[in-house]
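In: just coords:
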């Protein structure tokens, strides 16, 4: 495993993080393909054995069950100080207008719920999951700062915002002496590169660590473009995210297959090595449902792509509409 700093913070994380969307009761939340507790714990244990210490979840994943399972597994297999737990706040967790968002009321309530489910006294990285235009930004940032000052959160991060929104938030944090965002978690992979336009130059300038989600395009880059999988048959969000540029995305997928064959490795390993090669990316967050896939993903750290590989993988990309918000 390779380790890197989490943005400009002093905390060190593995260069690949485990995304925990795959964990939870299939009857809860929005994903019928999630793994129940025993299978989830086996993957978390293997991640720890491989040197992964960054685990990313969210309160909305499987309606809180992902946080619960992650907490149970980490208490069983690791010491708390060895791991970096990241979770998120924003989504609908209760009926009614106060059951979601980034108001002080919602944040202070949901951090307690996440702490309870995770079974820990503090969260290492607490992230706003989406932007909330219905709440004054100052209210949100002040509430996050309070959590850091109270010791319930070590660092704060953001996910899935426009660059101008993120820049505004960073400016307000600096102006008011509030705890700054140290990370941006955003959508980035071979078939979705829109973050390179504005967000990544901003993150590079500000020293923000990037946690790339969907580095395999929700599994589409792990196999030939139109090959079916259990998850793909039940993942309507993936169709919405990757259905608009099928022709050019398929060409990228074909190029990925050619590079993988040339190196004698899997498509997933090449796709992850490409994401890891971006200088602003701290760690891609991999979501897996098998031990073999997890081992293969970590092996991407040892794959060196040539300039010719990079050119082949990039030549068919065209601008995409914004996806993932």
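Out: On my side now, so go ahead. Source: prediction; values computed, not measured.
In: From here on, just use CA atoms for contacts and neighbour counts.
Out: OK.
In: And the helices in this protein, which stretches?
Out: 37-49, 65-77, 104-118, 137-149, 163-176, 199-206, 236-242, 246-263, 267-276, 291-298, 307-314 (DSSP state H).
In: Kindly compare burial across these and name the winner.
Out: Per residue and on average, the most neighbours among those fall to helix 267-276, with a mean of 24 (mean count of other CA atoms under 10 Å).
In: List the residues that contact residue 111.
Out: residue 89 (CA atoms under 8 Å, 6 or more residues apart in numbering).
In: OK, contacts around residue 257?
Out: Contacts of residue 257 by CA under 8 Å, 6+ apart are 224, 267.
In: ok, structure two:
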């Protein structure tokens, strides 16, 4: 599998990343071990997790695998902090105390002394960005993280954070993790141009449009799919009722039929050809799902197919992006 540089940093990751949001809840330890083993055997290195996934269970399951299934040095570990769970549900907390506490707890659950990439999971409007950035700087200078970045942040905040972090000792941001797929191209208005200008690598989560771009939701909702899950139905439902999303998904199926490939392979190939994308993070719940995803790494779309998918999924820029 191709290794890609994350922006202008020295960090290199596999073109496909392995997401673990379902580990410890929908994916048990046995399947997790099989998934991780197959991923590494295919050349995968980037494994993406978070302190909030399964309230820490995803990291615990991953830590068990690092203790026996796959040597830690073969992986690029990425985790995220800044989401607190309480009686009222999850809340954003990107304060220095919260971020560093999350990182410390993640290291314990993973059974490692550092992660390769630590991300702030989402913006927190109640904490000054300067404080959030100070936590990222300390994560690196203390040796707990080798690189740092942001997830789900708008372009202006990403640019401001990059400026603040670099102004100290040149540590700098390495990555922006954001939802990006043929069904979610809004990041191309400002986030992607900002990443390119700042030398940041983009890690794309949900590159298959929360499952829509696999083609499995064309006629009905399959039993056992995420759309039938109590805790993931809302995650997928956003696109199920969207006619524009359905049209894009249908175009992907048509392209796949013409190429003799699977729809998910076409969707991933389109994304991996986008500028600034360092890795597409796929969340396979089963070993079988991962196998289908891994088949996509050798596909290069013909230019006319790529252009057609560009057209059918295009985001119309407005003010002030186009003036």
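Out: Cool, got the structure. Computed from a predicted structure; not experimentally measured.
In: Make CSV out of the helices of structure 1 and add distance to residue 125 of structure 1.
Out: Shown next, in CSV, are those (distance: least, CA to CA, whole Å):
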stretch, distance to residue 125 of structure 1
helix 37-49, 18
helix 65-77, 13
helix 104-118, 11
helix 137-149, 10
helix 163-176, 16
helix 199-206, 17
helix 236-242, 26
helix 246-263, 33
helix 267-276, 21
helix 291-298, 22
helix 307-314, 32
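In: of all those helices, which lies closest to residue 57 of structure 1?
Out: Nearest of these to residue 57 of structure 1, taken as CA to CA: helix 65-77 at 6.3 Å.
In: quick one: the closest one aligns where in structure 2?
Out: Per TM-score structural alignment, the counterpart of helix 65-77 of structure 1 in structure 2 is residues 57-69.
In: Which residues does stretch 137-147 of structure 1 contact?
Out: So stretch 137-147 of structure 1 is contacted by 102-104, 107-108, 153, 156, 169, 172-173, 178-179 (CA under 8 Å, 6+ apart).
In: Have a look at how far, on average, it is from structure 2.
Out: Mean deviation of stretch 137-147 of structure 1 relative to structure 2 after superposition (mean CA distance after the TM-score superposition for structure 1): 1.1 Å.
In: what's that stretch aligned against in structure 2?
Out: Going by TM-score structural alignment: stretch 137-147 of structure 1 matches residues 129-139.
In: how about residue 45 of structure 1, what's its match in structure 2?
Out: So residue 45 of structure 1 corresponds to residue 37, using TM-score structural alignment.
In: ok, that match - contacts?
Out: Taking CA under 8 Å, 6+ apart as the test, what residue 37 of structure 2 contacts is 69-70.
In: roughly how far apart are it and residue 188 of structure 2?
Out: Distance from residue 37 of structure 2 to residue 188 of structure 2, counting by CA to CA, to the nearest Å: 34 Å.
In: list the contacts for residue 199 of structure 1?
Out: Residue 199 of structure 1 touches 162-163, counting by CA under 8 Å, 6+ apart.
In: please redo it, this time with the cut-off set to 6 Å
Out: residue 163 (CA atoms under 6 Å, 6 or more residues apart in numbering).
In: Please identify the residue in structure 2 that aligns with it.
Out: Match for residue 199 of structure 1 (TM-score structural alignment): residue 191.
In: same question, residue 263 of structure 1
Out: Match for residue 263 of structure 1 (TM-score structural alignment): residue 259.
In: same question, residue 123 of structure 1
Out: Checking with TM-score structural alignment, residue 123 of structure 1 has residue 115 as its match.
In: So its match is in contact with residue 79, correct?
Out: No. Using CA atoms under 6 Å as the test, residue 115 of structure 2 is too far from residue 79 to be in contact (7.2 Å).
In: Going by how many neighbours each has, rank the two and give me the top one.
Out: residue 79 (26 against 23; other CA atoms under 10 Å).
In: For the more buried one, which residues are in contact?
Out: Residue 79 of structure 2 neighbours (CA under 6 Å, 6+ apart): 48-50, 118.
In: Mind giving me the PyMOL command for buried ones among the residues you listed?
Out: Restricted to buried positions by 16 or more other CA atoms under 10 Å, the PyMOL selection for the contacts of residue 79 of structure 2 reads:
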select buried, resi 48+49+50+118
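In: Out of the contacts of residue 79 of structure 2, which is nearest to residue 208 of structure 2?
Out: residue 48 (16.0 Å).
In: The equivalent of that closest one over in structure 1 and residue 280 of structure 1, how far apart?
Out: Matched by TM-score structural alignment, residue 48 of structure 2 corresponds to residue 56 in structure 1. Distance, residue 56 of structure 1 to residue 280 of structure 1, by CA to CA: 19 Å.
In: cool, residue 218 of structure 1 as well?
Out: Residue 218 of structure 1 is 21 Å from residue 280 of structure 1, by CA to CA.
In: Pick out the residue nearest the middle of structure 2.
Out: Central residue of structure 2 (CA atoms, centre = their mean): residue 205, 3.0 Å from the mean position.
In: What is the equivalent residue in structure 1 for it?
Out: In structure 1, residue 205 of structure 2 lands on residue 213 (TM-score structural alignment).
In: State the distance from that match to residue 307 of structure 1.
Out: Between residue 213 of structure 1 and residue 307 of structure 1 the distance is 24 Å, computed by CA to CA.
In: residues touching residue 187 of structure 1, list them.
Out: Residue 187 of structure 1 neighbours (CA under 6 Å, 6+ apart): 212-214.
In: Show me what it aligns to in structure 2.
Out: That one, residue 187 of structure 1, aligns with residue 179 by TM-score structural alignment.
In: and if you look at residue 228 of structure 1?
Out: Per TM-score structural alignment, residue 228 of structure 1 is aligned with residue 221.
In: That match: neighbour count?
Out: 13.
In: Thank you, goodbye.
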